[in-house]
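1. Sequence and predicted model, in that order:
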Amino acid sequence: MDSRRLFRISATALTAAGLILSGCTSGSDAAAPSSSGSAAAAPGAEALRKYYGQKVSWRPCGVADFQCGTVLVPLDYARPGAGDVKLAVSRVRASGPGKRLGSLLVNPGGPGGSAVGYLQGYAGIGYPAQVRARYDLVGVDPRGVARSEPVECLTGPRMDAYTQVDQTPDDAAETRALAAAYQEFAAACEKRSGRVLPYVSTVAAARDMDVVREVLGDPRLNYVGASYGTFLGATYAELFPDKAGRLVLDGAMDPSLPAAELNRDQTGGFETAFKAFAADCVRTPDCPLGTESVPAATAALQRFFREADAKPVPTGESRPLGESLATTGVIAAMYDEAAWPQLREALTRAMDGEGSALLGLADSYYERGADGSYANLMSANAAVNCLDLPPAFTGPADAEKAVPSFEQASPVFGRGLAWAALNCTYWPTPATGRPHRITAEGAPPIVVVGTTRDPATPYKWARSLAAQLSSGTLLTYEGDGHTAYGRGSDCIDTAINTYLLEGLAPKDGKRCS
């Protein structure tokens, strides 16, 4: 199991599209050019003009009417002449009718989720027709992600081994093995991706979005960010409040929290989601966790995890289903209630001694292909997270002390998620970000969306971010799953569509079901 602050959009939209789903100078305050391309007088500002003034050579790509291109951004905004990063950009033009409203950037979260893949696989064909009619929909893979000079760490076979390491150590030897696995992962990232590793922060990615905004010819940035994408969007508003347009932040993160608290809150979110799953499961006669009660179902799952820890379940291949992979498989299904029937079936088979279905859920979470290769999701996820915040723990002893509070947040997942938060302790590049409130003074109304039983971004984070933002307005979905837009609530979709098309934000505190 390795959830380490993996904030990404619900798997529903992505699987529907055929996808598997699921200091340092990068944080400098170098001035950005205005919408006309002119730069404020600041060190390096003149050198940024070439980036803001570039043109994209678009070419047909993918399916339908998608176009692809690249946008150059500086590797280091404090030293724009020190090298470039090529960002992969894709768009589908507004289909009409109606007046074109400009570009709408979309981001599915992660960090590490491919916005290009999300655009071409879902948003560009699945967003509401009236939104697609009026906006050019645009996906930009953030630096270090997918097609934009991706961070690479472990090879496929080493990643297989990494995902099987016991993340609920029972003794000193298992603790040393877990720490060694994190150290190996970090060293591999530095060896294979040392050039970009110090420069993949969310601040740098937000600055990149401003370059893309100007290159696309938009005076303001219109944006829908899901999950981690809400932090990216809020960071943009913080840096460029005068360039913020219509921003939707769905499945919001709270930028004011330190890493340990973020991880603990997310642990509680997964517990909330599991209880909802268990309550649904025990009402069905074939529930593998029994039909007695939610506490009894919780105890049954804990017992299964302990048994898998002691004796991994065969899967028909060289990777047996130990506790870590089994837990990851369960967590993968927590992102979307539509996956609950699949989880019931996978648990039934695993408890009967055949773990391939639950292993398949874990593989989808890690974005492992059938050929044993991995997308760079987990590599980019660690690289961005470990730059954005100081590590949750100073070492194994610190993590061990935190276990009781994590287990209080979640008896099911707490111990494993506490130890998963140890990974940034060994990161080779010091963090450049710090937890802080984002107010984005001067930005127009920003819509913050929260789901009451969201597993990955707990609802209280949405309340907090909406309160921090000087122009934040909170839109609540009373339901299950991760994120809310485009997931079946007409109330949510109508409120967001109205905002995107007419600029009318929903009343603060509006609730939908």
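-> Okay, I see it.
2. CA only for contacts and neighbour counts going forward, please
-> Noted.
3. SS state for the closest residue to Arg207 other than its chain neighbours?
-> Among residues not flanking Arg207 along the chain, Tyr236 sits closest, at 7.1 Å (CA to CA, 6 or more residues apart in numbering). Following DSSP: H, G, I helix; E, B strand; the rest coil, the label given to Tyr236 is helix.
4. Tell me if I'm right that Tyr236 and Ala206 touch.
-> Yes: Tyr236 lies in contact with Ala206 (CA atoms under 8 Å); the separation is 5.0 Å.
5. okay, those two: which has more neighbours?
-> Tyr236 (25 against 22; other CA atoms under 10 Å).
6. what's the more buried one in contact with, if anything?
-> Tyr236 makes contact with Val203, Ala206, Arg207, Met209, Asp210, Ala244 under the criterion CA atoms under 8 Å, 6 or more residues apart in numbering.
7. number of nearby residues for the fifth one?
-> Neighbour count for Asp210, taken as other CA under 10 Å: 25.
8. in the strand or helix carrying it, what's buried?
-> Using DSSP states H and E, Asp210 falls within helix 202-215. Buried positions in helix 202-215, judged by neighbour count with 16 or more other CA atoms under 10 Å: 202-215.
9. next, the one to line up against it:
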Amino acid sequence: MDTRRLLRTSALALSSLSVLVSGCTGGSSPSDAVESPAAASSPSSASAAPSAGLERYYTQKLTWRECGVPGFDCAKMEAPLDYDAPGEGSIELAVARKKATGPGKRLGSLQVNPGGPGGSALEYLQAYAGIGYPAPVRARYDMVAVDPRGVAHSEPVECLTGAEMDAYTQVDQTPDDTAETAALTRAYRDFAAGCEKRSGEVLPHVSTVEAARDMDILRAVLGDGKLTYVGASYGTFLGATYAELFPERVGRLVLDGAMDPSLSARELNRDQTAGFETAFQAFAADCVQQPDCPLGQTSAADASARMKAFFAQVDADPVPTGESRELGESLATTGVVAAMYDEGAWPQLREALASAMDGDGSGLLLLADSYYERSADGSYANLMYANAAVNCLDLPPAFKDASAVRSALPEFEKASPVFGKGFAWAALNCTFWPTSATGAPHRIEAEGAAPIVVVGTTRDPATPYKWAESLAAQLDSGTLLTYDGDGHTAYGRGSDCIDTAINTYLLEGTPPKDGKRC
């Protein structure tokens, strides 16, 4: 189990998306004419001279061609590998779009990111955002996505083979003795060494700051004076970072399922531990009212005790799954965690838990595989590799060594009696990272930016609600929109109140009243 700050929208958390953009390559076909930017955009922002050495990136022309799914176009965009030395090499980033369908005046481009870090924005666009976002929004905006550097189709970070990743996901993450602690530490070291061996050149250059600067190049290349953007989960940190770097270029930004940039890695991991506990308690309270609940029909507290007992049981005696991988505690926990992202997965989790308790772990294994984006052929998407690479570059490690984790176990287990121990040990993974962190926790105020809508869900597991409250308060122009509900993120998940407020903001520029609740 490696749940350290895996922050992605629930639209991806439980689906294994196929690679729909295999045709996303450059070509000799002529570039589409760039349509006029939105009327509300500032011409001076669009034409502002880029920093020295960046001119060729800001003035490049994209060559669009059909790819993967009818109605979607793809292109490749160049950005400097190192923004401090833009003339010393570039990185190629994959971009996709679905043009505005009409009717109504085109408002420009709407960039989207589903989070992660490591979630593919292109696959999210093609599988969900480009067809599932509200029709009035898709009618007026070109829907656009760029896979951040190191992610999916943008020179992806690679670390392990499929077989090695299988072994990694099964390592015991609740070590009981010196030998198990050494095995877990060795797994983290080997993971980091694999990333350095296979992706050493790109590892120092996949930070959120660099990804945000790439978004500004794309904004300019698309002809938009200001950025319109919907970022979910980790995508909120990406959007807030953009606002910090380019406040005068902020158009309409929606940050859904917000992160708090002022927190350290240890604080983020501890808060997320508490978030998953909150979500599990909501699941447990619902489960005990269902006739098929495998955790009993008495109380949420009793269900929690049974859940912990089950984890201890499979730690000592893994359950068969019908294949070579058995269901131990790490995979079982990951399967449960995966279902916390969306309350729609709760019936599936009840069934999977009941089967596992009856000796068949295949259901929980399927949930765990969806979380890790493991395909049936044993290959993995690069989600977990990019996730570690970005997280470990953005913030100094949560812990300096295994002894520091042991000292922190009481606070993590207080945050979550069910998940605390495993989540604390999962936060050790950046300790052995080959590249030193370039970022640090800090407040983001983005003074001078246009109104930014920050969305928080009260029982969100991955991005606790208090993070949204904090980010909205930090941002000079932040306005908080609250969804009182379950699951991860809020936009496009069934709340007419939330969707109407965000649609109005995107289409008319009018943000919801600060503090509005749905």
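-> Thanks, I have it. In this text the structure is predicted, and so the values were computed from the model without any measurement.
10. ok, now how distant is the residue nearest to Arg207 of the first structure from Arg220 of the first structure?
-> 11 Å (CA to CA, to the nearest Å).
11. Residues that sit against both of these two, list them.
-> Common neighbours of Tyr236 of the first structure and Arg220 (CA under 8 Å, 6+ apart) are Ala244.
12. Show me what Ser471 of the first structure lines up with in the second structure.
-> Matched by TM-score structural alignment, Ser471 of the first structure corresponds to Ser477 in the second structure.
13. What is the burial count for its match?
-> By the criterion of other CA under 10 Å, Ser477 of the second structure has 16 neighbours.
14. Next: the one 5 residues further on.
-> For Thr482 of the second structure, the number of neighbouring residues by other CA under 10 Å comes to 23.
15. and the closest residue to Thr174 of the second structure other than its chain neighbours, what does it touch?
-> Sequence neighbours aside, Gly422 is the residue nearest to Thr174 of the second structure in space, at 5.3 Å (criterion: CA to CA, 6+ apart). Residues counted as contacts of Gly422 of the second structure (CA under 8 Å, 6+ apart) are Met1, Gln173, Thr174.
16. Show me what the second one aligns to in the first structure.
-> Read that as Gln173 of the second structure. Gln173 of the second structure maps onto Gln167 in the first structure, by TM-score structural alignment.
17. so its match makes contact with Ala420?
-> Yes: here Gln167 of the first structure reaches Ala420: they are 6.7 Å apart, a contact under CA under 8 Å.
18. which residues does the residue of the second structure positioned farthest from its centre contact?
-> What lies farthest from the middle of the second structure is Thr298; by CA atoms, centre = their mean that is 35.2 Å. Residues in contact with Thr298 of the second structure (CA under 8 Å, 6+ apart) are Val288.
19. that older thread, so what does the residue nearest to Arg207 of the first structure match up with in the second structure?
-> Using TM-score structural alignment, Tyr236 of the first structure lines up with Tyr242 in the second structure.
20. how near is its match to Ala449 of the second structure?
-> Tyr242 of the second structure is 10 Å from Ala449 of the second structure, by CA to CA.
21. Repeat that for Phe72 of the second structure.
-> Relative to Ala449 of the second structure, and taking CA to CA, Phe72 of the second structure is found at 31 Å.
22. And the strands in the first structure?
-> For the first structure, strands defined by DSSP state E occupy the ranges 7-8, 59-60, 67-74, 84-92, 102-107, 109-110, 135-140, 221-226, 244-250, 446-453, 472-480, 510-512.
23. Is it correct that Ala45 of the first structure is in contact with Gly37?
-> No: at 10.5 Å, Ala45 of the first structure does not count as touching Gly37 under the criterion of CA under 8 Å.
24. Output the residue interval of the second structure matched by stretch 440-453 of the first structure.
-> Stretch 440-453 of the first structure covers residues 446-459 of the second structure once aligned (TM-score structural alignment).
25. Also stretch 251-258 of the first structure?
-> Going by TM-score structural alignment: stretch 251-258 of the first structure matches residues 257-264.
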